[in-house]
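K.L.:
Any chance you can model this:
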Amino acid sequence: MTGEPWSTGFARGADGVVSVAGVDVHTLAATHGTPAYVLDEADLRSRARSYRRAFETAFAEIGAGVDVYYAGKAFLSVAVARWVHEEGLRVDTATGGELAVALRAGIPGADIGLHGNNKSDDEIARALEAGVGRIIVDSLVEIDRVADAASVDHPAPVMVRVTTGVHAGGHEYISTAHEDQKFGLSIAVPSHFHYGDLVLGSAEADSPAMQGLLKVLSRPELKLLGIHSHIGSQILDPSGFEVAARAVLTLRAELAKKTGVLVEEIDLGGGYGIAYLPGEVALDPDRIAKDIASSVASSAHDLGTPLPRFSIEPGRAIVGPAGMTLYTVGTVKPVRVDKASVRTYVSIDGGMSDNIRPALYGAQYHAELVGRLSDEPTVLARVVGKHCESGDIVVHEVQVPSDVRAGDLLAVAATGAYGRSMASNYNHVPRPPVVSVADGQSRVLVRRETEDDLLALDQG
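P.N.:
Here you go, the predicted model:
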C-alpha cells in the first residue's frame, strides 16, 4: 500500500514535521509524551476491509465461503477488537487474557476462536462458557481435556491443528509448521522410533494428525468443525500456502474415506508479510487471495471432494503497518568502528522494553527524524535504547541527518504488531501508551504505565 513502511496517514510537511491522520508529532509528544505507540485507525480499518473483501471475492468465484480472523496476539485492545469486528473480521485469541479483552469489547463468542498449545483448565472452561465459535486443539491430550470439560448436550466446537511440514517465513522462532516444534499434530506418518523401552510408530500407523481427528470423532462431547494449519509468520512468498493447503485437503479426503466424515471447514492460517523497510513490498491481499483460492479449487478437484468453508488469519498484516513508535532522542554518540568509519549511536527514551523483536531475533526496522527539516548530509546510525543491555538495539542501521541531537523526535515504522503486545518492564521501565489518531484527533486506547503501577505489584 502507498507509503509503506509507514501508514497511509503518514505525511511530512514542507517544514519536515510529520503528521499522522492529521495530528502532528509535536502535538502527539506534548499531549501523550514519548515513547508512545501511535496507531492510525483509518489505515488499520482499511487493511481489515481489504483482506476481507479480497478473500470473499476470490473464494466466491470458486464457490466457497471464507472467514477472516484478526490475530489478537499481534496487538489487542478493546477498541481494536471493536474496529476489526466492525469491519467484518472475527477475532483469534491465544490466551485467557486475550479472550477477556475480546469479550470486554463485546465480540460475540461465536466470532471468537481460542488457540494455544497449553491451555489451562480455566481457559478451556471460560471459552466454553463464552460460547466461542471454535477451540483449536493442539495435542491428543488436550482433546480429552476439552471433551472432559464439555458435555454431550453442549459439545465443544473444535478444530485440530496440524503441521504440514511446510516451513515458511522469517526467523526460526516464528516459523510454525516444521516438525520439530511445539505446535500441532504432524500429518507425516511416523516410522519406528524408541522412547525408553517402547518402540513406537510403524509404516501402517495413522499420522498424529489423523489420530487426533479420529480421537475427536470418538468423543461425543466434541463437534469436529475441521482442520487448522499455520505455516509461519512474516511470509512474503505465497507458494508455501498452496503446498500446505493441498496437504490439509488431502488429509480431509483421507479422513472421509476412513470414516465417512467430510469436515466442513479448513483454516489455512496466515502470517502474511509486511514491509518493514523502504523498498520492501508487502503481500498484496488480492493476489494472495486469488492464488490461494485457485490452489484449493484445483486440489479439491483433483481429490474429488467438494470445497469446504475456509478461514484465514492475515496476522500482522492488519495492524503492523498501521502503527509507529514515537521517541525522543537523548544521547548522540559517535563511535569509531574501524580506521575508516564511524557509526553514530542515537539513544532514544525507549528500547527493547517496547520493541523486543530486534534483540530477540534480529528483526529489521526503519527510523526517521520526524519533528523538523534538516539539509545536513546523512550519517550511518544505530538507534539504541536506554536499557542496561548491549543488545538493546531498535534499528541496527539507518541513515539520519548528521545534525541529529537531543530533543529530536524520531519515529520507527511498522510497530503496530508485536510492539505493545510483547513489551516488558525490563529495568522497571513503564510501558508506553497506545494512542490512536483519526481525522485530526488523538485519543488514548491503552494508557501509559506509571511507576505507581509497578510499585503497586510489589508487596514488600
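
K.L.:
Please make it C-alpha for all contacts and neighbour counts, starting now.
P.N.:
Will do.

K.L.:
remind me, longest strand of this structure?
P.N.:
Ranked by residue count, the top strand of the chain under DSSP state E comes out as strand 323-336.

K.L.:
In terms of secondary structure, what does that strand contact?
P.N.:
Under the contact criterion of 3 or more CA pairs under 8 Å, 6 or more residues apart in numbering; DSSP states H and E, strand 323-336 touches strand 36-40, strand 342-348, strand 409-413.

K.L.:
this one as well, want them side by side:
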Amino acid sequence: MPHPLAPQLPDAGDPNALVEGVWPEGAERVDGALRVGGVDVREIAQQHGTPFLLVDETVVRGRARRIRTAFEAAFGADTDVYYAGKALLTADVARWMRAEGLRIDVCTGGELATALRAGIEPAAIGFHGNNKSELEIEAGVQAGVGTFVIDSPIEAERIAAAATRAGRVQRVRLRISVGVHASTHEFLATSHEDQKFGVPVAEAPALVARIRELPSLELVGLHTHIGSQIFDADGFAESARRMLALHAELGADDAPLPELNLGGGFGIAYTAADSPEPIEAIADRLADAVRTAADELGIAVPRIAIEPGRWIVGPAGITVYTVGTTKPVQLGAGTRTYVSVDGGMGDNARPALYGAQYSARIASRASTAEAALVRVAGRHCESGDIVVDAEWLPADVAPGDLLAVAATGAYCHSLASNYNAAPRPPVLAVADGDVRVLVRRESIDDLLARDAGLDAHGIDAHGLDADPLDARRPDANNLDAHPGVA
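P.N.:
Predicted coordinates:
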C-alpha cells in the first residue's frame, strides 16, 4: 500500500537493492558495501573525503559506443554523433568521447576552451547557444570550429562578420523551433513556440535567404532540439517529419542542405518508476519516420546528426555523501525521517530547479532493518534543498553512513555552485579498479582567492593541509570513528 506521505513511491521492497538500469552497470554490493568499477566506495571516501561525484569510465565509453552504433545502424555509417558537453565536460571526458568516435558540442567560451585544451580538433566541435557573445564567436571562428548553430538573425550577422575578419567560410546550421511540445518538464522543453531557442518555422525561409547572401557563411543544414529527458520516440519522430518538410522546402539543386541535426534529449532512468525506451528502438523508429517523410517529399535522406549528453554520462555517475544527522518528523499521516548529508543543491541543483527525482542507498553497509520512508536533505540554508524527495532506506540509517545517489553523472557537476560558500566536490573516475581525479575538490582557499577584499598573502599563509574544513584531511571521513558504518 502506498505510503500516505509519498503516494508516488513504489512499495519498499529491499531497501538495499540496486535497481538495474538506475545504478551504473556492474555496480554491486560486496560484503554489504557498494562497489563501482571494482572499487569499494568506502576506500574512495577514505582517500578523497565526501561528497564526491564518481563516474565509471568504462560505462561512459560503453554508452557512447552503444548510441553511436545504434544510430549508425539505423541511419548509416556517416551519421554524426555530437556529445552534448553541457551534461558533463572535463578534459578527460572530452577525450573519451573523441576516442569513441563522437564529436563535441559546446555552448560557451568556457566549454570551447575545455575541449580545445583537451586536444579536441576544432573541426570536430559544434558551437551552440542562444546568446553567444561576440568574443565567443570570434574565438570559435579563429579556432576553426567545425560548425556554429545560428540561433537568431543577429547571430548570423555576427558569425559572418567574424568569419570575414578571419578570412574563412564558416559552416553553420540554423536552429528551428519546430513547435513539437515534448512530454517533459516545461523547463526541459526547448521547441515550443514561446521560448528563447531557435527561430519559428515561418521565419526560417527569410533567414535562410539572408544566410545564403553572406559569402563568409556556408549553410550546411537545419537543427532542432525538442527537449530533454524524453522517454520515447514519438516526439522525436514528429519533429523529424516537420523538419524534413522544411528541409525539402529550403533545399535546392543550386543550394543544397546536406545535413539535418535532430538534437538530443534521450531520457534515462533515475528511479525504478522510470522506463525509457531502449535507444536502439528510438533510433530505429526515428529512422523510419525520416525515411517515410523523405519518400513522401521526394527527397534523399540527409546526413543525420544527433546530440546526446545525459544518456551517455547520467547513468554512469553516482554522488557519495556522508550522513550528518537524522531527524524523524511526526506528521498526521505518518512519520518521515529527514536524512541530512554533507552536500545538496550546491552539487545537485536539479531537484530544486524542476523537482527531479533520484534514488539513494546506504553505500557503506547493508542492513536487515525494516524499510523507512526518508527524505534526503542537503546542508544548504534553503528549505528546498532536497536531494531525494522520497526514498525507502533501512530504518537504522545513521550519522556516519555513506549515502550514494544514483544517476548523477549529468548536470550535477555542470550546475554546481558555491552557495553558502561551500566548495564544490571533486569529480572522480574509476576504471579497471583504479580511481583518478578528473576535477579536483575546491578548497576554502580557492573560494577566498577570488574575494578582492581579502589580503591574498593572508590566504596563502593558510595552506590546504592546515585548513580545518578541508574534506581531504585523512581523518575527515574516518569511517572507523562512526558507529553507523560497517
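
K.L.:
circling back: structure 2: matching residues for the longest strand of structure 1?
P.N.:
Aligning strand 323-336 of structure 1 against structure 2 (TM-score structural alignment) gives residues 317-330.

K.L.:
same thing with stretch 285-301 of structure 1?
P.N.:
Going by TM-score structural alignment: stretch 285-301 of structure 1 matches residues 279-295.

K.L.:
same check, this time on stretch 100-110 of structure 1
P.N.:
Using TM-score structural alignment, the residues of structure 2 aligned to stretch 100-110 of structure 1 are 113-123.

K.L.:
Residue 444 of structure 1 maps to what in structure 2?
P.N.:
Aligning on TM-score structural alignment places residue 444 of structure 1 opposite residue 437 in structure 2.

K.L.:
can you give me the helices for the stretch 301-450 of structure 1?
P.N.:
Using DSSP state H, counting those that start in this stretch, the helices of the stretch 301-450 of structure 1 run over 316-319, 357-361.

K.L.:
My error: substitute the stretch 151-300 of structure 2 in the last question.
P.N.:
153-166, 204-213, 234-250, 279-297.

K.L.:
and of those, who's closest to residue 187 of structure 2?
P.N.:
Of all the helices of the stretch 151-300 of structure 2, it is helix 234-250 that lies closest to residue 187 of structure 2, at 16.3 Å by CA to CA.

K.L.:
Specify, as a residue range, where that closest one falls in structure 1.
P.N.:
Here helix 234-250 of structure 2 aligns to structure 1 at residues 239-255, judged by TM-score structural alignment.

K.L.:
what's the mean distance for that stretch versus structure 2?
P.N.:
Stretch 239-255 of structure 1, aligned to structure 2 and superposed, deviates on average by 1.0 Å (mean CA distance after the TM-score superposition for structure 1).

K.L.:
just how off-centre is that stretch within its chain?
P.N.:
23 Å (CA atoms, centre = their mean, to the nearest Å).

K.L.:
With stretch 105-119 of structure 1 instead?
P.N.:
Its chain's average C-alpha position is 15 Å from that of stretch 105-119 of structure 1, according to CA atoms, centre = their mean.

K.L.:
how about that stretch: buried residues?
P.N.:
Within stretch 105-119 of structure 1, the residues scored as buried using 16 or more other CA atoms under 10 Å are 105, 107, 108, 109, 111, 112, 113, 114, 115, 116, 117, 119.

K.L.:
Please look at residue 110 of structure 1 and residue 128 and confirm they touch.
P.N.:
No. Counting by CA atoms under 8 Å, residue 110 of structure 1 sits too far from residue 128 to count as a contact (10.6 Å).
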